[in-house]
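Trainee: Kindly return the folded structure for what I paste below:
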Amino acid sequence: MEFAWNTQKNKMSDVKGKEMEQDRKGRISNPDIDDTRTNMNYDLVENNKNLYQRVKARVDEVRSVSRIQKNSVVDFSNIITVPKEQYEKWGLEKSKDYLKEVYNYFCDEFGKENVVSAKVHLDETTPHMHLHFVPVNQENGKLQARALMTPARINKIHTECPKYLQEKGFEVERGKGKTEKSLDIHRFKAEKIKEDINILENKLKALESDLKAFERVESSFDKIDSIKAKKSPLGAKISVKEDDYKLLIDLSKKSLVLSSKVSALQGKVSNLENQLYEKTLKLDERMELHKLRNENVNLKSSIVKQNKYIAILEDKLIDNGLAVRKPKNEIKVQKNKSKTYDLER
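Mentor: A predicted model of the protein is given here:
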């Protein structure tokens, strides 16, 4: 299988949302989550604090030697997945061992003290791990995300982590897809669903091909109509030619085999069609979530730009003596010395 790893950089304001998602807090909109299995989820990092507190605590430890601002990247959230087909082959315990070794690799790569969380989820369709590390440069002890997670470093992990896992006995190779530094979680899961849909469609095509092959065999039953039987004058017996008798026996045997196989294949086709329908619905939901998230980001950006424009306008009014700054960010605008207008930010 290919090494399935996705990484995303986060500011401090992003971490709480990641915590809510991985700890199943608040409203759960993911249709893949089975809440009866959520109690099976576990964290490889033993710590009584929540994710936000862990990240903040580690950042505070290096604050004295680091230049930290509001927009500083303080966390990299990583998703490592065991593909469904591999999970079915490995089983639960080997899949858990695999994720544990990935955790060990990241501890070696970035420092165990910087890997603040490694939450394994077993309540979705396939096991996966949400691993978080604070980008502290081990050479100087400073928070340095840009220097730490370069494209070269990301490519190195894509290459070396599979080699490390191979040494531990896991059949894994470097992913052949495009390397992305940051990928939205909803888009990431949507792409995984697309992969599942492609697999299901290929299986469905194979089964439909098998059904057509059986239909061709069934066409040979038309030969029965050409068999001529004669009634014996010595009793209620029917006589047929020896070749026709052998054909009847052969078709009788084929009929029993075909009947059971066709029934089983039709059941598989029906099951795959249902799975395909469910996956398509989930894909639509994922794509809608991704669309709404992008719209929300664009809206926030627009609001920030508008606020900046209003602030510039207010400053110009004050500079030209047309307004006086009042408490609570209120601006009093004077017009023709007879009327006043209050503007609020």
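Trainee: Please count neighbours and contacts with C-alpha atoms only from this point.
Mentor: Will do.
Trainee: Any buried residues in the strand or helix carrying residue 212, and which?
Mentor: With secondary structure defined by DSSP states H and E, residue 212 is part of helix 185-218. Neighbour-count burial for helix 185-218, counted by 16 or more other CA atoms under 10 Å, picks out 185-190, 192-194, 196-197, 200, 204, 207, 211.
Trainee: Spatially, which pair of those is furthest apart? Let me know, please.
Mentor: 185 and 211 (39.1 Å; CA to CA).
Trainee: contacts for stretch 311-318?
Mentor: With contacts defined as CA atoms under 8 Å, 6 or more residues apart in numbering, stretch 311-318 is touched by 323, 324, 325, 331, 333, 345.
Trainee: the strands in the stretch 201-345 of the chain, which residues?
Mentor: Using DSSP state E, counting those that start in this stretch, the strands of the stretch 201-345 of the chain run over 230-231, 238-239, 323-326, 330-335, 339-344.
Trainee: Would you double-check that residue 152 falls in a helix?
Mentor: Yes - Residue 152: assigned to a helix according to DSSP: H, G, I helix; E, B strand; the rest coil.
Trainee: What is the neighbour count of it?
Mentor: Residues near residue 152, counting by other CA atoms under 10 Å, number 10.
Trainee: if I pick residue 79, what's in contact with it?
Mentor: So residue 79 contacts 5, 6, 7, 128, 129, 130, 131 (CA under 8 Å, 6+ apart).
Trainee: Reformat those as JSON lines; add secondary structure.
Mentor: Below are the contacts of residue 79 laid out as JSON lines (three-state DSSP):
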{"residue": "5", "secondary structure": "strand"}
{"residue": "6", "secondary structure": "strand"}
{"residue": "7", "secondary structure": "strand"}
{"residue": "128", "secondary structure": "strand"}
{"residue": "129", "secondary structure": "strand"}
{"residue": "130", "secondary structure": "strand"}
{"residue": "131", "secondary structure": "strand"}
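Trainee: please give me the structure for this one as well, since I'd like to look at both together:
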Amino acid sequence: MIVARMQKMKAPNLIGIGNHNRRRIENHSNKDIDLSRSHLKYDLVGRAYNYKTDIEKYINENKASPRAIRKDAVLVSEWIISSDTAFFKDLDEDQTASFFRSARAYFGQKYGDQNIRYAQVHMDENTPHMHLGIVPFTKDKRLSAKTVFDRQALQTIQEDFPKYLKEGGFDIERGQEHSNKKHLTVDEYKKLKDRTELKNLKEIEQELNGKNQVSQSELKKLKKEYGDLEQGYDGLVAKVISADKEFKVKESDLTRFGYRENHEIEKKPVLLKRGYSVVKTSDLEQLEKAASFSLLATKKYDKENTRKIVLERQLENEKALTKDLSERLKQTHKQLNSVQKKLDSFIEKFTDQWSFAKEYVKQAFGKNLDGVYAGFQEKQQEKQQKTSRKASRDDLSR
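Mentor: Prediction:
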């Protein structure tokens, strides 16, 4: 089957990919590279010696807009063109070169031959492949990878590219049709390929299922922590409301400590005793009671005023805790969303890896795993439905 995978390259990416494609470094992270065979590489166009400098120059000289290129713009859409080892096994060196020339011609006809700035063929790895760099210019010379290689364009390439090669005499087929699955990266593909050569299908399935269970347990743990935070938040809100009500009650109690209206007290001076006066016994008793009440009211007022201050401070503390908890809730929501995305990505990758393993075993041993795969899909759908139902129940409970 044909391998045609695209990745977007921005200005900083061009330095690293240029060094890799042209084999300018000796210490490669890719251990499949046989440096003793690196001299067999060749470029079918040879228009970019220094990828970043030469490609930026080409864009600036040909773009329609006088404005500078955005720093985050996609400068090159790089296609990796290849097939499986069995396909190249039946081709000699000239036929292999003809295959890559045909692939370059297809993209040149569709997207402009001059826009292909490099077509580097590598023969020093397990499987021959070509890095094809296309500057995504529209017909009116706008730099727009989203426009040139939109979803429709990618689907058309997957349909037409293998037909074009087949018409050229190559026994090649397209990949799985109507697939929305994310492609594996080069490193992921090579790691999976190595694992399938060392492990049987059952071991791979057990390993991937184990990873899925870990992801599910992490999600369950985070959801429990989120529920505990929400419960604590509700408790704090209730305490704040209770403290506010209690404060208002005490405040109304303090207003009742007003002094009653005084009536006029009769008093007469005492002869020969300056500073003394004679008052009625009933008035004296009234004054004594008023003084006692006033002293008691003052003490109670001081006590309630102190309690009021304490309650105000407690209320401020509760508000601060509520604000802090609100921030923690937001962060937990983000964590939950992140875990859910990772889980979805893992399930998607797991399905892709299963497809690869199934094809590998079918080709290697001639076994038909359609029944096994169908059973796996049913189990996977059941897991996803259970997860969706649980998430719905959690949302309703909240």
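Trainee: Show me which of the contacts of stretch 311-318 of structure 1 is closest to residue 293 of structure 1.
Mentor: The closest of the contacts of stretch 311-318 of structure 1 to residue 293 of structure 1 turns out to be residue 345 (CA to CA; 26.1 Å).
Trainee: Secondary structure element holding the residue nearest to the spatial centre of structure 2?
Mentor: Nearest to the mean C-alpha position of structure 2, by CA atoms, centre = their mean, lies residue 338 at 5.4 Å. Using DSSP H and E, residue 338 of structure 2 sits within helix 281-365.
Trainee: which residues in the stretch 1-150 of structure 1 form helices?
Mentor: For the stretch 1-150 of structure 1, the helices defined by DSSP state H, counting those that start in this stretch occupy 12-22, 51-62, 84-90, 92-110, 145-148.
Trainee: can you tell me which of these comes nearest to residue 263 of structure 1?
Mentor: helix 84-90 (24.7 Å).
Trainee: got a markdown table for the strands of the stretch 201-345 of structure 1, with distance to residue 94 of structure 1 and mean neighbour count too?
Mentor: Output for the strands of the stretch 201-345 of structure 1, formatted as a markdown table (distance: least, CA to CA, whole Å; neighbours: other CA atoms under 10 Å):
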| stretch | distance to residue 94 of structure 1 | mean neighbour count |
| --- | --- | --- |
| strand 230-231 | 67 | 10 |
| strand 238-239 | 64 | 11 |
| strand 323-326 | 66 | 16 |
| strand 330-335 | 63 | 17 |
| strand 339-344 | 61 | 11 |
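Trainee: Any idea which of those strands gets closest to residue 285 of structure 1?
Mentor: strand 339-344 (39.4 Å).
Trainee: matching residues in structure 1 for whichever strand or helix holds residue 232 of structure 2?
Mentor: Assigned by DSSP H and E, residue 232 of structure 2 belongs to helix 201-255. Under TM-score structural alignment, helix 201-255 of structure 2 corresponds to no residues of structure 1.
Trainee: tell me how far that helix is from the chain's mean position?
Mentor: 22 Å (CA atoms, centre = their mean, to the nearest Å).
Trainee: Which is the succeeding secondary structure element to it?
Mentor: According to DSSP H and E, the helix or strand after helix 201-255 of structure 2 is strand 267-270.
Trainee: what's next to that next one, contact-wise?
Mentor: By CA under 8 Å, 6+ apart, the list of residues contacting strand 267-270 of structure 2 reads 275, 276, 277, 278, 279, 280.
Trainee: farthest-separated two in the residues you listed?
Mentor: 275 and 280 (16.8 Å).
Trainee: Neighbour count for these two, which is higher?
Mentor: residue 280 (12 against 7).
Trainee: one step back: let me know the closest of the buried residues of helix 185-218 of structure 1 to residue 258 of structure 1.
Mentor: Taking the buried residues of helix 185-218 of structure 1 together and measuring to residue 258 of structure 1 by CA to CA, the closest member is residue 211, at 10.0 Å.
Trainee: List the contacts of that closest one.
Mentor: Counted by CA under 8 Å, 6+ apart, residue 211 of structure 1 has contacts 262, 265.
Trainee: and the gap between it and residue 201 of structure 1?
Mentor: Applying CA to CA, to the nearest Å, the value for residue 211 of structure 1 to residue 201 of structure 1 is 15 Å.
Trainee: before we move on, back to that, mind checking which of the contacts of strand 267-270 of structure 2 are in strands?
Mentor: Judged by DSSP state E, strands contain the following of the contacts of strand 267-270 of structure 2: 275, 276, 277, 278, 279.
Trainee: Show the contacting residues for the second one.
Mentor: By CA under 8 Å, 6+ apart, residue 276 of structure 2 lies in contact with 269, 270.
Trainee: any idea what it aligns with in structure 1?
Mentor: Matched to structure 1 by TM-score structural alignment, residue 276 of structure 2 sits unpaired.
Trainee: coming back round to it: return the closest of the buried residues of helix 185-218 of structure 1 with respect to residue 58 of structure 1.
Mentor: residue 185 (24.2 Å).
Trainee: Hmm, residue 214 of structure 1 is touching residue 258, no?
Mentor: Yes - when contacts are counted by CA atoms under 8 Å, residue 214 of structure 1 is listed as touching residue 258 (7.1 Å).
Trainee: hang on, the earlier thing: now render the contacts of strand 267-270 of structure 2 as a markdown table, adding distance to residue 288 of structure 2.
Mentor: Shown next, in a markdown table, are the contacts of strand 267-270 of structure 2 (distance: CA to CA, whole Å):
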| residue | distance to residue 288 of structure 2 |
| --- | --- |
| 275 | 19 |
| 276 | 17 |
| 277 | 16 |
| 278 | 15 |
| 279 | 13 |
| 280 | 12 |
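Trainee: The lengthiest helix in structure 1 corresponds to what range in structure 2?
Mentor: Ranked by residue count, the top helix of structure 1 under DSSP state H comes out as helix 242-319. Aligned by TM-score structural alignment, helix 242-319 of structure 1 falls on no residue of structure 2.
Trainee: Off-centre distance for that helix?
Mentor: On CA atoms, centre = their mean, the centre of helix 242-319 of structure 1 falls 13 Å from the chain's centre.
Trainee: sorry, back to before: most neighbours among the contacts of residue 79 of structure 1, which one?
Mentor: Compared across the contacts of residue 79 of structure 1, residue 129 has the highest neighbour count, 27 neighbours, by other CA under 10 Å.
Trainee: The residue nearest to that one when sequence neighbours are not counted: what's it in contact with?
Mentor: The shortest distance from residue 129 of structure 1 to any non-neighbouring residue, by CA to CA, 6 or more residues apart in numbering, is to residue 120 (4.3 Å). With contact taken as CA under 8 Å, 6+ apart, residue 120 of structure 1 is in contact with 41, 42, 43, 44, 99, 127, 128, 129, 130.
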